[in-house]
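Visitor: let's see this in three dimensions:
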Amino acid sequence: MNNFLFVAAENDAIPDCKAGGMGDVVRDVPREIAKRGDKVHVIVPSYSRIHKTGTFRTQLNFRLRGTDYSAELYAVPPKKNIENIIHYVIHHPEITEGGIAHIYHDDPTEPFFNDYIKFIIFNTAVAEAVKMGAFGELDIVHMHDWHSSAMLFLKTYHPDYQVLKKMRYVYSIHNLAIQGIRPFYDNYASVHNFFPEIQLDHQNLQDPRYQDCINLMAVGIRLADAVHTVSQAYKEDILLPSARPEFVGGESLEVDLRNADNEGRLFGILNASNYANVRQAEKGLLYRNTVKALFRWLQDESKKYKADFLAHTGEKIMEYVSNKPKFIVSSVARLTEQKFYFLMRSPESFEKILDRLKEVDGIFMLLGTGDPDYEHLFREMSYKHKNFIFTNGQSEDLIDSMYLETDLYFMPSLFEPCGISQMLAMRNGNPCLVHHTGGLKDTVEHMKTGFAFDGQTFNAKLEDMVNKLDEALNVWEHDQATWKKIKANAKKMRFTWEKSLDEYYNKLYLL
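Guide: Model prediction:
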């Protein structure tokens, strides 16, 4: 039996510990590993809350900033008990929750200031737990994004954690753009402040652009035994330099990634979707679930500033309870540059899409929260366009209904390492309209399983986005046989963890 440790910032196998796709992966991959008879320990920060439902395991004592620190290890109950998987959290008063999904901090003035502090404490506590044997004799440590890459810094440079060198280290990149960059010196949230005893290897740790800073994403890429991106097409993208906004590639780390590739350490393996024990939504509840979510948010103190807009959305949706639209386009995503830059850059293109939908008695439903500028844009568009329903919040019931009852799922991501939404929509037999990039390129084939737009220039991409929406509606209006075939093909597609894990075992874990 092989013994694994997963180290991450998110884990959707436990309640209230997910902000994005990483949470899904850290939930699903251990389940597939456990099915194969191996054992997995999954550890995330407590964020000052998750440990409250847990069982205290042990005290962890270590030194940071030349000071004695003490953290606590808890085993916590998962949403679903699965043999061979144990879920843990680390509690320390400085490992606090941020405003993004009660996990990450948004530090506009000093990027990563608060997150650096909490994840350094978290990683050092995990290293101490490994050293103490809290997880038994480990074979593989699998880390996710920059939040866990300090494990590699500790095992490479810290005299107290040389025992960590016994294991094989795998590093998964979920979001290359978020890199965890902090100064080496002269700052509370700096490497030297937390590790004054370590002689810093600047060349191996520094950011390619800011020579006086560590780049923790780069540390993961440079020091791991295997580096993993979450689709084959995205792997090819990140070996090339970014040329925003036309192309988002290696984000200044393309040289490090090419080195890893040349050394045989970089692998692109597609994330998968869950096809068993799917949370079932009932058909016909889309508008009711929207209204229920709106009423719930109207009672929430934190949503009071949005009260007028929530009421406006409720009034719009009531019309469709009795007078159902003929066609629904939908999107569910965090409102960020990655997901909706095309619409922010060209609201006129989005208006063309809404006008075309109006011709077929169609509506566009968008659910999400995120960047205030994006929220503002979509609220303004909702006031302006009767057939645009913007639900500015989060609701699992509503999301399930949207995936179930939509006719066309829209995913215009500027870049997409893998993407899970298109897989969830296709699982329900709904074609997707996507930007032909990254994992979307690997999962949606134009006119076979969905629709894809592209172009050599940014303006060409915008024009093609509108044209491909028009093409999809033309197929639906005038060629139902082809539309049904595309729907059936989408539903037949299977991106399974079983297949992906075969590659994990062969290429990443070498087991």
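Visitor: for the rest of this, base every contact and every neighbour count on C-alpha atoms.
Guide: Fine.
Visitor: how about the strands in the stretch 1-150 of the chain?
Guide: Ranges of strands in the stretch 1-150 of the chain, per DSSP state E, counting those that start in this stretch, are 3-7, 39-45, 55-64, 67-75, 85-91, 140-144.
Visitor: elements contacting the fourth one?
Guide: By that I understand strand 67-75. Other elements packing on strand 67-75 under the criterion 3 or more C-alpha pairs under 8 Å, 6 or more residues apart in numbering; DSSP states H and E are strand 55-64, strand 85-91.
Visitor: one more to put side by side:
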Amino acid sequence: MKILFAAAEASPIAKVGGMADVVGALPKVLRDRGHDVRIIMPYYGTLPDKLANKPQWIWKGNCMFQDFDIFETTLPGTDVPLYLLGHGSFIPSRIYYGEDEDWRFTLFANGVAEFAWNYWKPNVIHCHDWHTGMIPVWMVESPDISTVFTIHNLAYQGPWRWKLDRIAWVPWYTQGHNTMAAGIHHANIVNTVSPTYAQQICTAGYGESLDGLLSYRQPRGILNGIDYQKLDPATDKYLEKNFTADTLENRTINKLVLQEEIGLNASRSAFFVGMVSRLVEQKGIDLIIQVMDRFLSYTDAQFVILGTGERYYETQMWELASRYPGRVSAQILFNVSLAQRIYAGTDAFLMPSRFEPCGISQMIALRYGSVPIVRQTGGLVDTVFHHEPAKNKGTGYCFDRYEPLDMFTCLVRAWEGFRYPDAWRRLQQRAMASQFSWERSADQYEDMYRSVTGIEAAA
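Guide: Okay, here's the model as predicted:
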């Protein structure tokens, strides 16, 4: 099959959230299976320094009274063709936000449609989130091009219909009051990035006003995976000491080095909790603000958080660090290598999300032996299973309600569990034995592509 991935992000060259990990990993796996898979994304001003092969100009198009250029290269570290849509609005060193965000991504989606109609015609366009929501609408004009629409985060839904009418061609048959709704309505098939999230968004509590439409479309839930070759503590170049599930004693060296690197008191025995996240309301930062002072006051725990986001949350994390020097570190930046060292050096990894479509961080934490402490929602339900010491089962600590007391209790239980080294080591080993590879997910995506195109598998 000929499959075109259209997305705003692709790891490792442009990453903000989990979408980038999907678009950066899944095409490679599908291509290894014999499919002609290609990616198209905006040509951001930050990309030239991140590309191993210089992009070559191949085509010029026009939409929304604007000329745009298409450049071709390959996704770094793969043989996957990468098309970059060049336009002046994408030159600034940002991916999202800005007053022109709606216009920029509508232009991108329109450019992808023109590209598919006039240059490279795929069997399937795999669209990701609202940024590509109008593509399924326009592809109604071409029944021989099927569309798959993946919801990574339903909370962001793009411009409303009245705004779309002013900036782009919106066909008379268009259904949906915003771009996300239009994509859900018109795509041949809709999916989300975990089975539990697929069920949750069909309810009023998680549906973001689209629960009725989603209940009608019945999205499939396909769990994301991680790259087990790239994310391997036995070979990770960013670590002070590599380790496996059988050599967890080497992991302690990473803990001590990380503590010194970020200005914490070096201690083997201190319960060290880490978090790598965008600092936004979705990620449960409100709970941390309410709980962490008390938790630190009654335990010997340490805490490090890495990420950027809303200024209020950044300030709150800085203030927490100032109140607990040597025990709390707020790293308000984006740093891939430091993130890897946090996964490999912390004893536990905190994800108290209000909602979580899938989550990649908890999978990486499991892989690196940092025991997840998570709220049971979305993809966290599908990937982290509650520790039951008496039965020697589970891979992490889980709490249900989005309440400060529930999170505090869960943190204390994990802190107490850490005081029993033999049982903790077994818990780490079960965590590291978890399997969330892309191969299983690729099987389900292949089935989905075949269901919308009618193309049968080769005998």
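Visitor: tm score of chain vs chain?
Guide: Once superposed, chain against chain, the TM-score is 0.87 (TM-score structural alignment, normalised by the length of the second structure); 425 aligned residues with a C-alpha RMSD of 2.1 Å.
Visitor: Phe349 of the second structure maps to what in the first structure?
Guide: Matched across to the first structure, Phe349 of the second structure falls on Tyr409, judged by TM-score structural alignment.
Visitor: tell me the contacts of Leu266 of the first structure?
Guide: Contact analysis of Leu266 of the first structure by C-alpha atoms under 8 Å, 6 or more residues apart in numbering lists Ala226, Val227, His228, Thr229, Leu257, Ala260.
Visitor: quick one: the closest residue to it other than its chain neighbours from Val130 of the first structure, how far?
Guide: Nearest non-adjacent residue to Leu266 of the first structure, counting by C-alpha to C-alpha, 6 or more residues apart in numbering: Val227, 4.7 Å away. Between Val227 of the first structure and Val130 of the first structure the distance is 21 Å, computed by C-alpha to C-alpha, to the nearest Å.
Visitor: can you give me the strands in the stretch 151-300 of the first structure?
Guide: Per DSSP E, counting those that start in this stretch, the stretch 151-300 of the first structure carries strands over the ranges 168-173, 181-183, 213-215, 226-229, 266-268.
Visitor: can I get the ones you listed in JSON lines with distance to Glu315 of the first structure?
Guide: Below are the strands of the stretch 151-300 of the first structure laid out as JSON lines (distance: least, C-alpha to C-alpha, whole Å):
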{"stretch": "strand 168-173", "distance to Glu315 of the first structure": "42"}
{"stretch": "strand 181-183", "distance to Glu315 of the first structure": "45"}
{"stretch": "strand 213-215", "distance to Glu315 of the first structure": "48"}
{"stretch": "strand 226-229", "distance to Glu315 of the first structure": "43"}
{"stretch": "strand 266-268", "distance to Glu315 of the first structure": "46"}
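Visitor: does Ile13 of the second structure touch Leu47 like I think?
Guide: Yes. With contact defined as C-alpha atoms under 8 Å, Ile13 of the second structure counts as touching Leu47 (6.4 Å).
Visitor: what's the longest helix along the second structure aligned against in the first structure?
Guide: As assigned by DSSP state H, the longest helix anywhere in the second structure is helix 101-118. Using TM-score structural alignment, helix 101-118 of the second structure corresponds to residues 115-132 of the first structure.
Visitor: for Gly393 of the first structure, which residues are in contact?
Guide: Listed by C-alpha under 8 Å, 6+ apart, the contact set of Gly393 of the first structure reads Trp297, Leu367, Gly368, Thr369.
Visitor: what's the last one aligned with over in the second structure?
Guide: The equivalent of Thr369 of the first structure in the second structure is Thr308 (alignment by TM-score structural alignment).
Visitor: against Ile373 of the second structure, how distant is its match?
Guide: Note on Thr308 of the second structure: its distance to Ile373 of the second structure, by C-alpha to C-alpha, is 21 Å.
Visitor: now do Asn153 of the second structure
Guide: 22 Å.
Visitor: more neighbours, these two?
Guide: Using other C-alpha atoms under 10 Å as the criterion, Asn153 of the second structure and Ile373 rank with Ile373 on top: 27 against 20.
Visitor: mind listing what that one touches?
Guide: Applying C-alpha under 8 Å, 6+ apart to Ile373 of the second structure gives the contacts Ala348, Phe349, Leu350, Met351, Pro352, Gly396, Tyr397, Cys398, Cys410, Leu411, Ala414.
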